[in-house]
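K.L.:
sequence plus the predicted model coming up.
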Amino acid sequence: MDNMQLYVAQAVATCFDNDNDAFIPELWAEAGLAILEENMVAASMVHRDFQNRISNFGDIVNTRRPGEFKINRKTDSDTLTQQDAVATNVQVPLDQWFYTSFTIKDGEASYSFQDLVSQYLLPGMQSIARGIDRAVVGRMGHAFLTNKVGKLEGLTAATSHDDVLDARETLNINKAYPNNRNLILHPRAETSLLKNEMFIKADERGDGGEALENARLGRILGFDTFMGQNTPGLNLNLDTVAGTVTNAAAAGTTGSQTVSISGHEVVAGEYCVVEGDHQPTYATASTASTNTTAVTLSDALKYATEAGAVITVYTACAVDGGYAAGYSKAITLDGYTTGKAPQVGQLISFNTGASRRTYTVIEATDSGSSCTVVLDRPLEVALSNDDAAFPGPAGSLNPAFHRDSFALVTRPLALPNERMGAMSAVAAYNDVAMRVTMQYSINAGGTIVNLDILGGTAVLDTNLG
C-alpha cells in the first residue's frame, strides 16, 4: 500500500513472506491495515480524523464541522466586509476500542508470514473491520431518521427509483453538497435495485453493461452506491404481537388511535408499525388492561392508513443488571420469547421521553433465556436492572449521506514497555491507526498476538444524511 506510515516501533528487522521469522509487529501492523482497508465499506466513506498523538481510551478529541459564508454584495464605493471562516468544534470521545487477540502455538511458529496472515491476521482483521463498519453504519442508520424516505420493508424493484430520487431530493433541500454523496444498501435492498432494469440496462446507464455483468450499481442518481453486508436490517424471528387499527387515518394524523390488540398491554416505548405507513414509530401512550384499545405514536403518520390496517408491536424485553453511562461492553437482556432475542442489525432503544436513546446491535449472543448485545456506541444514559429495552422493527435502514455528515476518529495507542518482553508497533494508513503487540506465553504455549484500534464516532451534521 502506498503512503503506509509506521509511526512507532520497538524492533527493526527485514522479513520476507516465506521467512520463518515472521513475528515482526511492524509487518503485521502494515498488513493488517491493508486488510482493514479492503474490508471496510461504510467507514471508508465518512470523514476521517487522525493525528499522530498517543491517546488513551476515554480521551476527548476535537474534530471540526465546516461552517458557511454569507452572501454579500457591494458597489464601487463599498468597503469589503470580512467574514471569519468559522467551523463548529465537535467533541468526540475515544470510546470504541476494537481488538482481536489470538495465540499462535509453538507448532505453528515455523509457518511463513504469508501463511500466518491467511490463518490468523486475515480473519482477525476482518472481525475488527466488521466491528468498525457496524458501529459506523449502525449509528448512521438511526441518526438520520428525521430525514427518512420510503417505507420499512417497502423498497421493491417498482419503488426503488422513486425512493432513491426522494433521498436525493431530501439532501438537495438540506443543501448537501452534490459531490461525495454515498448510498449504502442492505443486501435485500441492493437486490431490489438490481431488479429494476433502469439501474442496469446498458443503453440507459451508458456503462457498456458493467452493472449487468458484475451486479454492481456504481453511481446512480448522484450517489456512489455500495452493498454493505453490515447495513442494519432484518426480518426473521422477531418478538411481535399484532392487532388492527380501527379507523382509516390520513397522512399527517397525530394523537391517539383506536386499536384492537388482544392479550398484550402496549407500554410506552415499544415500537409499533402500522401497515401502509411502515415507519419506525413507537408508542408514547396507550390505553390498555390485558388488551390494548388505543395507542399514540411518536410521529405523525407519513402515509395514509386504512381501516383494519395491521399494527405490529415489537414487544419489550428487560435489562439484566445495572450499567453506568459510558459502559461499552456487552449488555445482558432477558424477558423475551425464547428464540426471538434481539439480533445483529436491529435497533434497540432504552428509556422514554427525553432520556430515550436508540442504538443498533452490532454483536449478539443468545443463550436461550437471556442474551448479550453490544451496541454501536457506549451507553449515553445509565441503565438499571429490569429497565425496559425496546427492540426495533423489521426492515432495513439504508443510509444515503454526504461524507461530511459523520466522522470516524482514530488515534494511535501507546506502546507497552519493551522491558516487559512485549514487541509492539503502531502503523497508520488513510487516517486509521492500528497497534500490534506480541508476547510469548509459557502458559499458553505460544505467542499471543493482540490487534487493536482506538477510535470514536460522531454525527457531524444531521442535515447531510
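P.N.:
Everything's here; your move.
K.L.:
rest of the way, CA atoms for contacts and neighbours
P.N.:
Fine.
K.L.:
part of a helix, is residue 128?
P.N.:
Yes. Per DSSP: H, G, I helix; E, B strand; the rest coil, residue 128 lies within a helix segment.
K.L.:
wait, doesn't it sit right on residue 98?
P.N.:
Yes. Residue 128 lies in contact with residue 98 (C-alpha atoms under 8 Å); the separation is 6.1 Å.
K.L.:
put this next to the previous one:
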Amino acid sequence: MSNQYLTPDVIAREALLVLENNLVMANLVHRDYSQEFSQVGDIVTVRKPVTFTAKNFNGSIDCQTPTDASVAVEIDRHRDVSFSVSAADLELDIADFSRELIAPAMRAIAQAIDGDLLNEVAKISAEVEADDEAIDLSDIAKLSKTLDLSKAPLDMRRLVLCPTHKYRYATTDNLSKVSNAGDGETLRNAELGKLYTMDTYMDPTSPESAAITPGTATAYAITGTKGATSVALSGVVPTSGTIKAGDCFILDGYRYYFTADATASSGTIAAASIDCELMDTYSAADAYVATDCHSLAFHRNAIALVTRPLALPMGADKSAIMEANGIGVRVVFGYDQDSKTDTVSLDVIYGIQTLDESMAVKLVG
C-alpha cells in the first residue's frame, strides 16, 4: 500500500520549494504572473514599466498621458520532467522522496528556465569584448559604463557571469575579497557581491561551448524541419570553418548543441546532428553562434519571465498545482496500464520577453 501522505498536493508544494531554491537568473528579472490558466501557445499581455519625461515648468503643467506600455508575450515554453516510480518509492516519506526524485527533477527544470532566460543574449546588441588575459576588473567596469550611458536605473542592476568569466575575474584581488548574502540558498551560493553598481552572480547555464576547443565557425544559417535532430548549415564563416561536439547556437530563443564534429566545404555542412529536436522549420535562418563565453549585465526591467499555471487534467484528484512568488508547478500522477507502472509528471509553462534592450549589455569572449 502506497504512502497515503505522498499526495499530489504534498509533492507539488515540495517541488515548488525546490524549484524556487534552485533558480538564479529567474529570480533576477522582471516577473509577471497571473492565476488564469493558460496552455502552450497562448498570447498574454504584459505591462511594461511606464516612463515619463521631466518637463520644464513655465507657469503651467504639461500633463503627460502614460502611453500603452504593454507587450504581447507568447507562452511558448513547456518544461516537463516525468518519471516512473516503484512501490518502494511510494513508501518513502516526503523528505526522502524529495531528495531522491523531486530535487533532481526540479533542478533540471530550474536550469532550463535560467538557460532560456540567458539565451536572450542573442537579442542584445550592446557588447563588451572580454579580455582573456585580464588581470583586473576593467571588463566589468565597461559593462557598468554601458549601462550608465544608456541611463539604466542604478537600483536593481545585475551581472550574471558564466563559469569561465567567474573564474577568470575571481583571481583578481577585488573580486576575491567580495562577499555578500542573497535571498535564497542557491542565490546566496551564486552571489559574488556588488561590482561597479551591479549585484553579481554566477549561473552555469550561460551560453558557451562545452567543447574543450570550440570550432572555428563564427557564423552560419540553419536549415531544417521541425522535430529533426539534424540540420544543414550554410553561409559558414569562414568557408572551411569547423564545428565541434559541444558547440552551441541560439535560434528563436532556443539553444542547441552539436553532438558531432564537422567541417564546412565551400561554406556548407550538409548534415550536423544536434542534441534535441528543432522547435520549428527553418530555411537558411541566421543562427546566433554562442561558442564564446557569454555573461550578461542588465537592469531587472530589461527582461521578463512570464508564467501562468497549467490547467488541471481530468481526474484532478490525482493532480495538483502550487504557486508562489510568481511561479507555479503542476504535478500529475499517472498509471501506464501497458507497463503497469506509476508515473509522476512535474511541469511548468512560461514565456520570455526582452522588454528594453537598452538596459542590457553582454560580455563575450
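P.N.:
Good, I have the coordinates. Keep in mind the model is a prediction, meaning the values are calculated, not measured.
K.L.:
returning to that earlier point: and residue 128 and residue 98 of the first structure? Which one has more around it.
P.N.:
For residue 128 of the first structure and residue 98, the more surrounded residue by other C-alpha atoms under 10 Å is residue 128, and the numbers stand at 22 against 16.
K.L.:
how about residue 136 of the second structure, nearest residue that isn't a chain neighbour?
P.N.:
In this structure, residue 136 of the second structure finds its nearest non-sequential neighbour in residue 172, 5.6 Å apart by C-alpha to C-alpha, 6 or more residues apart in numbering.
K.L.:
can you find the partner of the one you found in the first structure?
P.N.:
The equivalent of residue 172 of the second structure in the first structure is residue 196 (alignment by TM-score structural alignment).
K.L.:
can I assume its match is in contact with residue 155?
P.N.:
No. Counting by C-alpha under 8 Å, residue 196 of the first structure sits too far from residue 155 to count as a contact (11.2 Å).
K.L.:
just want to know which of these two has more residues nearby.
P.N.:
residue 155 (22 against 16).
K.L.:
residues contacting that one?
P.N.:
If a contact means C-alpha atoms under 8 Å, 6 or more residues apart in numbering, then residue 155 of the first structure has 163, 189, 192 as its contacts.
K.L.:
part of a helix, is it?
P.N.:
No. According to three-state DSSP, the state of residue 155 of the first structure is coil, so it is not within a helix.
K.L.:
any idea how far it is from residue 162 of the first structure?
P.N.:
For residue 155 of the first structure, the distance to residue 162 of the first structure equals 10 Å [C-alpha to C-alpha, to the nearest Å].
K.L.:
burial of residue 317 of the second structure, as a residue count?
P.N.:
By other C-alpha under 10 Å, the residues close to residue 317 of the second structure number 13.
K.L.:
that one in helix, strand or coil?
P.N.:
At residue 317 of the second structure, secondary structure determined by three-state DSSP is helix.
K.L.:
where do the helices sit along the second structure?
P.N.:
Ranges of helices within the second structure are 8-22, 87-90, 94-97, 103-118, 138-149, 163-170, 173-176, 185-190, based on DSSP state H.
K.L.:
could you dump the ones you listed to TSV with distance to residue 240 of the second structure?
P.N.:
Formatted as TSV, the entries for those read as follows, by distance: least, C-alpha to C-alpha, whole Å:
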stretch	distance to residue 240 of the second structure
helix 8-22	41
helix 87-90	53
helix 94-97	51
helix 103-118	30
helix 138-149	32
helix 163-170	27
helix 173-176	40
helix 185-190	40
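K.L.:
show me how to select, in ChimeraX, the buried members of the contacts of residue 155 of the first structure.
P.N.:
Entered in ChimeraX, the line below selects the buried ones among the contacts of residue 155 of the first structure, by 16 or more other C-alpha atoms under 10 Å:
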select :163,189,192
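K.L.:
relative to residue 243 of the first structure, which of the contacts of residue 155 of the first structure is nearest.
P.N.:
The shortest separation between residue 243 of the first structure and any of the contacts of residue 155 of the first structure is 27.3 Å, and it belongs to residue 189 (by C-alpha to C-alpha).
K.L.:
roughly how far apart are that closest one and residue 349 of the first structure?
P.N.:
Here the criterion is C-alpha to C-alpha. By it, residue 189 of the first structure lies 24 Å from residue 349 of the first structure.
K.L.:
what does residue 52 of the second structure correspond to in the first structure?
P.N.:
Alignment note: residue 52 of the second structure maps to residue 69 in the first structure; criterion TM-score structural alignment.
K.L.:
can you report how many residues lie near its match?
P.N.:
Once other C-alpha under 10 Å is used to define contacts, residue 69 of the first structure is seen to have 10 neighbours.
K.L.:
tell me how far it lies from residue 462 of the first structure.
P.N.:
When distance is defined by C-alpha to C-alpha, residue 69 of the first structure is 19 Å away from residue 462 of the first structure.
K.L.:
next: residue 312 of the first structure.
P.N.:
28 Å.
K.L.:
give me the more crowded residue out of the two.
P.N.:
The residue with more neighbours, out of residue 312 of the first structure and residue 462, is residue 312; 20 against 17, by other C-alpha under 10 Å.
K.L.:
hey, where'd the strands end up in the stretch 151-300 of the first structure?
P.N.:
Defined through DSSP state E, counting those that start in this stretch, the strands belonging to the stretch 151-300 of the first structure, from first to last, are 181-185, 218-220, 223-227, 233-234, 240-245, 256-261, 271-274, 283-289, 291-297.
K.L.:
read off where the third one ends up in the second structure.
P.N.:
Yep, that's strand 223-227 of the first structure we're talking about. The alignment of strand 223-227 of the first structure onto the second structure (TM-score structural alignment) spans residues 198-202.
K.L.:
buried residues, that stretch. List them.
P.N.:
Counting neighbours by 16+ other C-alpha under 10 Å, stretch 198-202 of the second structure gives 198-202 as buried.
K.L.:
and it, how far from the chain's centre?
P.N.:
Centre-to-centre, stretch 198-202 of the second structure and its host chain are 16 Å apart (C-alpha atoms, centre = their mean, to the nearest Å).
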